[in-house]
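A.B. asks: take this sequence and fold it.
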Amino acid sequence: MIAAQQTSTWLRRYRPVDQPRVRLVCFAHAGGGPSAFRTWPASLPSDVEVLVVRYPGRQDRVAEPCLERMEPMVEAVTEALTPLRDRPLVLFGHSMGAWIAYEVAQRIPVRALLVSGQVPPSRRSSARPGSARRGDASAGLSDAALIEEVKRLGGYDAQLFEDPELRDLVLPPIRADFTLVQNYRAARPSLLGCPVRAFYGEDDTDSRADDVDAWAEVTTGPFTAHRFPGGHFYLADHEAALLRELFSLPEVSCA
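C.D. replies: Below is the predicted model of the structure:
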């Protein structure tokens, strides 16, 4: 078991590295938290330090209010990352986390932006929760309907919703995140200058290849798209293959 270390209210460090060559900053999906990436460090090079963003209102920040707007989330994460810019930062965001990572990359220099299971904000009509089209529709659903939508997406243990106490614990951050997605509009359209790499599941019908390819439009740097078997949470079933792909990227594998 890899010990986690809290570096700030907003960041958790897995496997501290004295002199990291690069810091990989991970942003989870709607309703998710640091545990989504707890196994990653064991499969990454020893000089890659993994930091995971700690969204409020869940896991060990469960007593704090959730955020329902993008701006305060992004500003807080940006502030937390600013002291860590002594090493190159690579941002990886899945689903909702891809948009948060994109907004952070608008504010501080990063070596690369890695987006997963998500379309660019300009294609939000094609997206899903934690993405967008479904998120726009889901924020106002009843609890029962919201649970069905979450089950449809996958990525959660369905038994969580059978226990009333657990259900009451996990639903508020999911609903808040869907509301955040619904409220989000990209207000800073300036082009990035870093590489953008997109990852998606071939069966994720709301992240179709042509929409994912539109991430190329957000940067003047290089763009590549990487397809994997599976749906929206392809990265859970194909974690080893995804991490091998990440390690092969020049932004991660080279100094």
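A.B. asks: all contacts plus neighbour counts: C-alpha atoms, from now on.
C.D. replies: Fine.
A.B. asks: tell me which stretches of the protein form strands.
C.D. replies: Along the chain, counting by DSSP state E, strands occupy 4-6, 11-14, 22-27, 48-53, 89-94, 112-116, 196-201, 223-228.
A.B. asks: tell me which of these lies nearest to Tyr102.
C.D. replies: strand 112-116 (7.0 Å; Cα to Cα).
A.B. asks: can you state the direction angle for that closest one and strand 22-27?
C.D. replies: Counting by axes from the mean of the first three to the mean of the last three Cα atoms, to 10 degrees, strand 112-116 lies at 30 degrees to strand 22-27.
A.B. asks: so how far is strand 112-116 from its chain's centroid?
C.D. replies: Put simply, strand 112-116 sits 9 Å off its chain's centre (Cα atoms, centre = their mean, to the nearest Å).
A.B. asks: can you give me the buried ones in it?
C.D. replies: Residues Ala112, Leu113, Leu114, Val115, Ser116 are the ones in strand 112-116 that count as buried (16 or more other Cα atoms under 10 Å).
A.B. asks: outside of it, which residues touch it?
C.D. replies: Applying Cα atoms under 8 Å, 6 or more residues apart in numbering, the contact partners of strand 112-116 are 89-95, 98, 101-102, 105, 194-200, 251.
A.B. asks: try it again at 6 Å.
C.D. replies: Applying Cα atoms under 6 Å, 6 or more residues apart in numbering, the contact partners of strand 112-116 are 90-94, 98, 194-200.
A.B. asks: still on that earlier bit, got the strands of the chain as CSV, with distance to Pro164 columns?
C.D. replies: Listed next are the strands of the chain as CSV, based on distance: least, Cα to Cα, whole Å:
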stretch, distance to Pro164
strand 4-6, 29
strand 11-14, 29
strand 22-27, 28
strand 48-53, 27
strand 89-94, 28
strand 112-116, 31
strand 196-201, 32
strand 223-228, 35
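A.B. asks: still on that earlier bit, could you pick out the buried ones from the contacts of strand 112-116?
C.D. replies: 90-94, 98, 194-200.
A.B. asks: pick out the most distant pair among those.
C.D. replies: Farthest pair in the buried ones among the contacts of strand 112-116, by Cα to Cα: Cys194 and Tyr200, 19.7 Å.
A.B. asks: I'd like the structure of this one too, to check against the first:
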Amino acid sequence: MNGPDPRWIRRYHRGPEAAVTLVCLAHAGGSANFFYPFSAALSRSVDVVAVQYPGRQDRHDEPQVDNLAALAAAVAEQVAVFGPRPVALFGHSMGALVGYETARLLEQAGHQPTHLFASGRRAPSTSRPEAVHRLSDNRLVAHVQELDGDAGVAEALNDPDVRAMALPALRTDYRAVETYPVTAGPPLHCPITVLTGRDDPVVSAAEAAAWQGHTLGSFECLTFPGRHFFVATHRDAVVSEIERRLVAVPTAPR
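C.D. replies: A predicted model of the protein is given here:
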């Protein structure tokens, strides 16, 4: 592979002066364009790319991936061929788990990520049985809308045509998360910054703080106003915190 596959990796703005590439991974049912505003805000200092999962939008005709480890392996394969610029990972909700597993694979392969930002997701070590992926269509949509609050992320699900297109990927993503087996392994070496919403109904403060046990590097937990999709309702504050932690990243090859 000479470079990342454009089916997987989307770059909305070029940051030729950027010292680090930030790989963004979306929530269940989400897609790469969720991070377009992140890219626009960070492009002067950070090279932002977003992962497009199979089975949605322009990849709707490809099989969805209901195995989180397999999804992370595919992402790691793409990230490994980015080139010499240091790489950090940002994942929201399901994307935080994908980012964590991707970071583990990259470290095992000798491609040390500089940072993992885990947003809106409890630590892997705090997993608990859930079966959202088994809910009826209406109850699944209601669950997502309850998480959404006033963020507007799930607003499109009110359209019957959009709902019909989005539900298969949404259900598959929940299945991937809810069947994800946390395997014991060495903690990461890269720093982890956790971002959490103060009123997130599915992530407690203790569950967010438990990410500290997953790294030998530095750790911090940032709390923002808002619910599960605080990354949308308080995007400027989130982007500012990401940028502060990445602009000083050294430019040594991975």
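A.B. asks: can you tell which of the strands of structure 1 is closest to Leu146 of structure 1?
C.D. replies: For Leu146 of structure 1, the closest of the strands of structure 1 is strand 89-94, at 19.8 Å, according to Cα to Cα.
A.B. asks: state the span of structure 2 onto which the closest one is aligned.
C.D. replies: Counting by TM-score structural alignment, strand 89-94 of structure 1 lines up with residues 87-92 of structure 2.
A.B. asks: aligned to Ala176 of structure 2, what sits in structure 1?
C.D. replies: Match for Ala176 of structure 2 (TM-score structural alignment): Leu180.
A.B. asks: how much space between that match and Met73 of structure 1?
C.D. replies: Taking Cα to Cα, to the nearest Å as the measure, Leu180 of structure 1 falls 10 Å from Met73 of structure 1.
A.B. asks: for Arg123 of structure 1, same thing?
C.D. replies: For Arg123 of structure 1, the distance to Met73 of structure 1 - Cα to Cα - is 22 Å.
A.B. asks: so between these two, which is more surrounded?
C.D. replies: Shown here are Arg123 of structure 1 and Met73; by other Cα atoms under 10 Å, Met73 has more neighbours (19 against 16).
A.B. asks: what's the match for the more buried one in structure 2?
C.D. replies: In structure 2, Met73 of structure 1 lands on Leu71 (TM-score structural alignment).
A.B. asks: same question, Asp206 of structure 1
C.D. replies: For Asp206 of structure 1, the aligned position in structure 2 is occupied by Val202, per TM-score structural alignment.
A.B. asks: for Ala255 of structure 1, state which of the contacts of strand 112-116 of structure 1 is nearest.
C.D. replies: Closest to Ala255 of structure 1, out of all of the contacts of strand 112-116 of structure 1 and judged by Cα to Cα, is Val90, at 12.4 Å.
A.B. asks: that closest one against Arg111, yeah?
C.D. replies: Yes: taking Cα atoms under 6 Å as the definition, Val90 of structure 1 is a contact partner of Arg111 at 5.4 Å.
A.B. asks: tally of neighbours for the equivalent of Val239 of structure 2 over in structure 1?
C.D. replies: Val239 of structure 2 maps onto Leu243 in structure 1, with residues paired by TM-score structural alignment. Residues lying near Leu243 of structure 1 (other Cα under 10 Å) number 16.
A.B. asks: quick one: residues contacting Ser43 of structure 2.
C.D. replies: Gly15.
A.B. asks: adding distance to Val22 of structure 1, write the contacts of strand 112-116 of structure 1 out as CSV.
C.D. replies: Compiled in CSV, the contacts of strand 112-116 of structure 1 are given as follows (distance: Cα to Cα, whole Å):
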residue, distance to Val22 of structure 1
Val90, 7
Leu91, 11
Phe92, 13
Gly93, 16
His94, 19
Ala98, 19
Cys194, 15
Pro195, 15
Val196, 16
Arg197, 16
Ala198, 19
Phe199, 20
Tyr200, 23
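A.B. asks: ok, which stretches of the stretch 51-200 of structure 2 are helices?
C.D. replies: Counting by DSSP state H, counting those that start in this stretch, the stretch 51-200 of structure 2 has helices at residues 68-79, 94-108, 137-148, 160-178.
A.B. asks: among those helices, which comes closest to Phe219 of structure 2?
C.D. replies: Across these, Phe219 of structure 2 has its closest neighbour in helix 94-108 (13.9 Å, Cα to Cα).
A.B. asks: relative to strand 47-51, how tilted is that closest one?
C.D. replies: Computed with the same axes, to 10 degrees, the direction of helix 94-108 of structure 2 lies at 110 degrees from that of strand 47-51.
A.B. asks: can you find the partner of Arg7 of structure 2 in structure 1?
C.D. replies: Taking TM-score structural alignment, the alignment pairs Arg7 of structure 2 with Thr9 from structure 1.
A.B. asks: identify the residue spatially nearest to its match, adjacent ones excluded.
C.D. replies: In space, and not counting its chain neighbours, Thr9 of structure 1 is closest to Arg54: 7.2 Å by Cα to Cα, 6 or more residues apart in numbering.
A.B. asks: just Val212 of structure 1 next, same as before
C.D. replies: When the adjacent residues along the chain are set aside, Val212 of structure 1 lies closest to Val119, with 5.0 Å between them (Cα to Cα, 6+ apart).
A.B. asks: list the contacts for the aligned residue in structure 2 for that neighbour?
C.D. replies: Alignment note: Val119 of structure 1 maps to Arg122 in structure 2; criterion TM-score structural alignment. The contact partners of Arg122 of structure 2, by Cα under 6 Å, 6+ apart, come to Val203, Glu207, Ala208.
A.B. asks: now for the closest residue to Arg85 of structure 2 other than its chain neighbours, how many residues are close by?
C.D. replies: Excluding the flanking residues, the one nearest Arg85 of structure 2 by Cα to Cα, 6+ apart is Val20, at 5.7 Å. Number of residues near Val20 of structure 2 (other Cα under 10 Å) recorded here: 23.
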